[in-house]
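[1] output the structure for:
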Amino acid sequence: MSIALWSRGLGVLMSLQAIVAQGEIVIDRTRVIYPGAARAVVINLHNEADSPRLVQAWIDDGDAAAAPENSDVPFTITPPIVRMNASTGRALRIMHYQTPKPMADRESVYWLNVLAIRPSVEASAETNVLQFAFRTRIKLFLRPAELPGQVQDAAHALQWSVSGGGEAGLEVLNPTPYHVTLSGVVLTLRAVEHRSEDPPMVAPYGTARIAMPGLPHEGLTGTPVEFTTLDDEGATQHHQALLRPVACSSLKPCADAPGA
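    Coordinates of the predicted model:
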């Protein structure tokens, strides 16, 4: 079996009859944490379908459209392609190699792809077949050893302020070496809720903007903002912080602001 499974699986034949593999290969987690000192990390798959599936796994650096053979990442997966019979499990081994050397002062994020394809059936003159594949894509965090602080404290360290100009909304600064995955943000002002149901992930030592149309630019210092994050297990955690002055929307410390 070759890497050509990727292109074949996304649309094999134009047809009248569909064979769809949807959500049938279950991964045992919602994200992968790869400790920098680990020799390998093992993930487990299970085929929930009532028939065999061909499964292809690869890692990319954020380009969801990149084919596996064009993915340039410091990881290998064994086996990269496997046949899984119905109601069976299979372990995949992810190994990281140190070339090029990853950043040692912060996490790096990659994406694990698992593509499930129902094995081809022969098309007859009377029956054309359209074959689809279903891909699951989850985050993989490469976490160097001896990073300062604790990952579970990263969300509490986020610094929130109103965007200094342009589109109305919030700016959030992450002063830690860990990624923080936001899953929801709510700011209540004069009994009106301003929400973001799809906020971005905040990179280590980075900032992110969260659009909230109608939110004023001034007079909000000290206003509480409620937000949720996803932890290493994929569980939702609830937090609250106070908005800082607009001038704090940078790596400059804001120690005298409310809630500091």
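
[2] only C-alpha atoms from now on, for both contacts and neighbour counts.
    Fine.

[3] what about residue 169, how many residues close to it?
    22 (other Cα atoms under 10 Å).

[4] wait, it sits on residue 209?
    Yes. Residue 169 is within contact range of residue 209, at 7.1 Å (criterion: Cα atoms under 8 Å).

[5] contact partners for the residue lying closest to residue 242 once chain neighbours are set aside?
    Once flanking residues are discounted, residue 242 sits nearest to residue 224: 4.4 Å by Cα to Cα, 6 or more residues apart in numbering. Taking Cα atoms under 8 Å, 6 or more residues apart in numbering, we find residue 224 in contact with 187-188, 240-243.

[6] for comparison, sequence B:
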Amino acid sequence: MSKRTFAVILTLLCSFCIGQALAGGIVLQRTRVIYDASRKEAALPVANKGAETPYLLQSWVDNIDGKSRAPFIITPPLFRLEAGDDSSLRIIKTADNLPENKESL
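    As a prediction, this is how the structure comes out:
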């Protein structure tokens, strides 16, 4: 086997290993949260897919304009998620100023 072929094979094998090492970390189980107005809260499951590393998660809700306060809060706002564990963030409505006859983003 030539040195060039060996180098290509070694590079491919290393790239697969690096990809697997980077696969761990924090994963949000959903891309969107739909808040049902008839319920008090909505949940967003999160998981730590890492095998060894715990993570400190901080969460918050921003309004799109960045100036006014968002009508929701998230609990817990800061927590530690151990390796291999999962948890849920609770999204709670704090204001009653959303229109009830249409959806809001």
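
[7] TM-score for this pair?
    With the length set by TM-score structural alignment, normalised by the length of the second structure, the two chains reach a TM-score of 0.67; 83 aligned residues with a Cα RMSD of 2.3 Å.

[8] relative to residue 27 of the second structure, how far out is residue 88 of the second structure?
    Distance, residue 88 of the second structure to residue 27 of the second structure, using Cα to Cα, to the nearest Å: 11 Å.

[9] any common contacting residues for the two?
    Residues touching both residue 88 of the second structure and residue 27 (Cα under 8 Å, 6+ apart): residue 46.

[10] and the helices in the stretch 1-150 of the first structure?
    5-9 (DSSP state H, counting those that start in this stretch).

[11] strands along that one, start to end?
    17-19, 25-27, 31-35, 41-47, 53-60, 75-78, 81-84, 89-96, 108-117, 129-131, 133-143 (DSSP state E, counting those that start in this stretch).

[12] okay if I get those as TSV plus mean neighbour count and distance to residue 154 of the first structure?
    Compiled in TSV, the strands of the stretch 1-150 of the first structure are given as follows (neighbours: other Cα atoms under 10 Å; distance: least, Cα to Cα, whole Å):
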stretch	mean neighbour count	distance to residue 154 of the first structure
strand 17-19	13	44
strand 25-27	21	26
strand 31-35	19	15
strand 41-47	16	23
strand 53-60	24	25
strand 75-78	16	26
strand 81-84	18	36
strand 89-96	16	25
strand 108-117	22	15
strand 129-131	20	44
strand 133-143	20	14
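
[13] what's the closest of those strands to residue 229 of the first structure?
    Closest to residue 229 of the first structure of the strands of the stretch 1-150 of the first structure, according to Cα to Cα: strand 31-35, at 13.4 Å.

[14] just to check, residue 71 of the second structure is in contact with residue 94?
    Yes. Using Cα under 8 Å, residue 71 of the second structure is in contact with residue 94, at 5.3 Å.

[15] who has more neighbours out of those two?
    Higher neighbour count among residue 71 of the second structure and residue 94: residue 71, with 15 against 11, using other Cα under 10 Å.

[16] need the counterpart of that one in the first structure.
    Structural alignment (TM-score structural alignment) places residue 71 of the second structure against residue 74 in the first structure.

[17] middle-most residue in the second structure, spatially?
    residue 28 (3.3 Å; Cα atoms, centre = their mean).

[18] pretty sure it sits against residue 47.
    Yes. Using Cα under 8 Å, residue 28 of the second structure makes contact with residue 47 at a distance of 6.6 Å.

[19] for stretch 19-32 of the second structure, buried residues please.
    Buried residues in stretch 19-32 of the second structure, counted by 16 or more other Cα atoms under 10 Å: 24-26.
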